[in-house]
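1. Fold the following, please.
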Amino acid sequence: MLKQLVLAASLALAVPANADPEFWKHEWPDTDFSRTSVENWVEILSGGPPKDGIPALSDPQFIRVSDETGIMGMEPVVTVEIKGAEPRAYPIRYLTWHEIVNDKVGGVPIAVTFCPLCNSALTFDRRVKGRVLTFGVSGKLRNSDMVMYDRETQSWWQQALGIGIVGEMTGAELRALPTWMESWDQFRARHPEGLVMAQPAHARRYGSNPYVNYDSSSRPFLYSGESPPHGIAALARVVRVGDRAWPLERLVVAGELREAGVVIRWEAGQASALDTGTIGRGKDVGSIRVRTAGGQDMPHDVMFAFAFHAFWPDGQWMLGR
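-> Next comes the predicted model:
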């Protein structure tokens, strides 16, 4: 299974799947395919691993920052700070191989998600329509983005959008939480007494990147949609806030931007998780923090430009021209 997962993650196993939803019913007998927002089933492809072939986590363990000695300083982590709870870091070295962590922080059930193929790291409140959902990895892709599913209704969800796209939960929206990616060094400098997710009890090559040089590719994996406008490279990083996207290269030059009612800051020191074979040695892409003008953290994403264009085709490009 590990060899299969590594090959799939390195883009060698993924194959298009039958676009007829009747095909999916054999694999997903408890999913209501009569309810969907998907208009063209050709958009749904198999990423290689089957349902749960990439195992989401639902019982993460944590250790003190001072007890963690195996994470390199520039390695990216997803930082979760919820009132009433100790700050927590979820290392991308684990999320690369599991993509979803179901957890509960400060009484809030959350799902920390990472789609390597879109560089999308979002954290959601798992409470929907009076129910607490538990998420898994479907093994399907749409516009190269992970399709999640919930174990309670077997509905499918688009990770980049946080919206149900197939099944009982079609049209339901997950509430995104104001979390962000930063380096391990940046997290532990602010929270020396904080918590960090411990290494899961799975046989995976944690700390390695199975998508070597992916963010230097000219084309996304299993993506047949339009290229981004304005001559922006498909795999250029953009900072998405709502339906607006700021090219990361603007932030690298400016350091801080105050536009459209938000304050976006860039700080050097975070390695790309999609560059070299060792995550902690990836090129420095820096860390982003997004706040309101009043200083409140805001939900946002640092994703590839092609994914923003695919899911927000009428979105606004903040080019500063």
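2. C-alpha only now, for contacts and for neighbours.
-> OK.
3. how about the nearest residue to R35, chain neighbours excluded?
-> Leaving out its chain neighbours, the residue that sits closest to R35 by C-alpha to C-alpha, 6 or more residues apart in numbering is G167, at 5.1 Å.
4. Kindly report the same for W312.
-> Sequence neighbours aside, D243 is the residue nearest to W312 in space, at 6.4 Å (criterion: C-alpha to C-alpha, 6+ apart).
5. quick one: that neighbour from Q316, how far?
-> For D243, the distance to Q316 (C-alpha to C-alpha, to the nearest Å) stands at 6 Å.
6. again with A19
-> 31 Å.
7. again, but for E43
-> Distance from E43 to Q316, by C-alpha to C-alpha: 24 Å.
8. Sequence B follows; please return its structure for comparison with A:
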Amino acid sequence: MTPLRRLILAFATLALTLPAMADPARWQAEWPNTDFARASVAFSEIMSGGPPKDGIPAIDAPRFLAAADETRLSPREPVMTYAPEGAPARAYPLRYLMWHEIVNDVVAGQPIAVTFCPLCNTGMVFDARVDGTALTFGVSGKLRHSDMIMYDRQTESWWQQATANSIVGQMQGARLTQLPAWMESWDSFLAAYPDGLVMDEPPAPRRYGANPYAAYDTSDRPFMYRGEDPPHGIHPLARVVRVGDRAWPLERLRAAGELREGGMVLTWRAGQASALDTREIGAGREVGNVRVSDARGRPVAHDIPFAFAFHAFHPNGRWMVAP
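-> Model (predicted):
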């Protein structure tokens, strides 16, 4: 067991045995600018993930390399791909997102937030504007249903990464727009976008390329989660493809290769390593490359969370378990 995993488990035990510590009066010293009078969730659902505010440092103004010049990534390593029209596609390697969780970037004049929560496997890119105001985000150190709670630096409101909405503070009730982006292997990105860009290694003392959550996605239970298991006998840490409030089990898509349902076209092909399996990210077991498009072939916003996270945040969601 890695030292980080031991630390997480220790904080999980503490959080589960001391739920009363979820108290805004205790948080106010660290969060003097957060309006705790405005909240849409029960404070008892929020717990410390271990690190303090900004203990996991978000990346601002990331540097990029031409994809052809990148030599550190292995072929099966996962990256988050954002490919807007009119600008070069950008790859954000999970070897960096694993340690920073948020990248604040500007692409073709549009501010975006590239986010990844390792405990839920939720990787999403958001338009970082609300009513025309650009926001930048940091990692709060708090979790809800095991998912990262982000905060915006402008109002210090808290945002649920898995649902893209603000749950505490001045911005409570606001929602970010999820942009079409996807997780794929470095090899897949290079083949599709040979003239693309890739985020350069941040100047921070981290073991980039190593997975601090070794064997997490084959664990019996999620860390710091005390909610219900998903229905239909689906393992809590099985991956699903989420589009809105619908979830397709990844194993079903993998077996079919392609599914055309509900106006969506989902495809799976081999070649991507799990970032949350072996100690070395690029050596993880096969999870495959997933793409989701509409009937006209346009990319559709989606993510690939663990089943427990989909169930926690979409309790009335639709499980696409049968033809």
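9. Overlay them and tell me the TM-score.
-> Once superposed, chain against chain, the TM-score is 0.96 (TM-score structural alignment, normalised by the length of the first structure); 316 aligned residues with a C-alpha RMSD of 1.3 Å.
10. residues in contact with the equivalent of the residue nearest to R35 of the first structure over in the second structure?
-> Taking TM-score structural alignment, the alignment pairs G167 of the first structure with G169 from the second structure. By C-alpha atoms under 8 Å, 6 or more residues apart in numbering, G169 of the second structure lies in contact with 34-39, 155-158.
11. As a markdown table, the residues you listed with neighbour count, distance to D200 of the second structure and secondary structure would be great.
-> Shown next, in a markdown table, are the contacts of G169 of the second structure (neighbours: other C-alpha atoms under 10 Å; distance: C-alpha to C-alpha, whole Å; DSSP: H, G, I helix; E, B strand; the rest coil):
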| residue | neighbour count | distance to D200 of the second structure | secondary structure |
| --- | --- | --- | --- |
| T34 | 20 | 33 | coil |
| D35 | 19 | 36 | coil |
| F36 | 21 | 37 | coil |
| A37 | 10 | 40 | coil |
| R38 | 15 | 38 | coil |
| A39 | 18 | 37 | strand |
| T155 | 14 | 29 | coil |
| E156 | 21 | 28 | coil |
| S157 | 26 | 29 | coil |
| W158 | 28 | 28 | strand |
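12. give me the number of residues near the residue nearest to W312 of the first structure?
-> Per other C-alpha atoms under 10 Å, the neighbour tally for D243 of the first structure reads 14.
13. And it, what's its match in the second structure?
-> Using TM-score structural alignment, the equivalent of D243 of the first structure in the second structure is D245.
14. show me what contacts its match?
-> 314, 316-318.
15. Could you give me the PyMOL syntax to select whichever of those are buried?
-> To isolate the buried ones among these in PyMOL, judged by 16 or more other C-alpha atoms under 10 Å, type:
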select buried, resi 314
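16. how about the contacts of D245 of the second structure in a markdown table, adding secondary structure and distance to P202 of the second structure?
-> Output for the contacts of D245 of the second structure, formatted as a markdown table (DSSP: H, G, I helix; E, B strand; the rest coil; distance: C-alpha to C-alpha, whole Å):
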| residue | secondary structure | distance to P202 of the second structure |
| --- | --- | --- |
| H314 | coil | 34 |
| N316 | coil | 40 |
| G317 | coil | 37 |
| R318 | strand | 39 |
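17. now, the most widely separated pair of the contacts of D245 of the second structure?
-> Farthest-apart pair in the contacts of D245 of the second structure is H314 and R318; separation 8.4 Å (C-alpha to C-alpha).
18. residues in contact with T81 of the second structure?
-> Applying C-alpha under 8 Å, 6+ apart, the residues contacting T81 of the second structure are 89-92, 181-184, 189.
19. What are the boundaries of the helices in the stretch 201-323 of the second structure?
-> With helices called from DSSP state H, counting those that start in this stretch, the stretch 201-323 of the second structure shows them at 250-256, 307-313.
20. Thanks a lot, catch you later.
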